[in-house]
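Asks: I need the structure of the sequence given here:
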Amino acid sequence: MGLCFPIFLEEKASDNMIKLDQFLKFVGIAPSGGQAKLMIIDGNVKVNGTVETRRGRKLQTTDTVTVDGRTFVVGDVI
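Replies: All right, here's what the predicted structure looks like:
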């Protein structure tokens, strides 16, 4: 499964977009898609300072994601 990450990264970076649940898994905040879904639905994730409850929310490189006081700039990660 680890071999998929470089392909995933290249694919998403070329689109300049990634879904919120995929982003949480990619940066290691959520160990699984199910855990990412729960974090999002429970209102524990903010995008650009606003609570986001849509796991399919598409993030752009300029967006910020905050979880448990940790903030990530999407463009710095993908």
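Asks: please make it C-alpha for all contacts and neighbour counts, starting now.
Replies: Noted.
Asks: how much space between the residue nearest the centre of the chain and residue 4?
Replies: Centroid check for the chain by CA atoms, centre = their mean gives residue 23 as the closest residue, at 2.1 Å. Per CA to CA, to the nearest Å, residue 23 is found 14 Å from residue 4.
Asks: isn't there a strand covering residue 53?
Replies: No: read with DSSP: H, G, I helix; E, B strand; the rest coil, residue 53 is coil and lies in no strand.
Asks: this one as well, want them side by side:
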Amino acid sequence: MKKEIFIDGPYITLGQLLKEEAIISSGGQAKWYLKETAVNVNNEPDNRRGRKLSDGDKVEIPDVGLFFIRSKQESE
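Replies: This is a model prediction of the structure:
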């Protein structure tokens, strides 16, 4: 699945993305999820729940999908 994620501010954290997309049920699960799942940000492995994702970033989560981060300000 490919999906665009529109953000209001300058960034969203990787942990927030996981929670908003219902991949995890609470923010506290992000640390454990990222330890066990090989998530790629811009084609590089990353397991930091606080990783800031901004306009143009691409997040690939195995068995879930590909997410493209887009700024709402630029899309209006």
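Asks: residues near the corresponding residue of the second structure for residue 18 of the first structure, how many?
Replies: Under the alignment (TM-score structural alignment), residue 18 of the first structure maps onto residue 12 of the second structure. Residues lying near residue 12 of the second structure (other CA atoms under 10 Å) number 19.
Asks: residue 12 of the second structure reaches residue 53, doesn't it?
Replies: Yes: contact status for residue 12 of the second structure versus residue 53: in contact at 5.2 Å, counting by CA atoms under 8 Å.
Asks: can you give me the strands for the first structure?
Replies: 17-19, 45-47, 50-51, 58-60, 64-67, 70-73 (DSSP state E).
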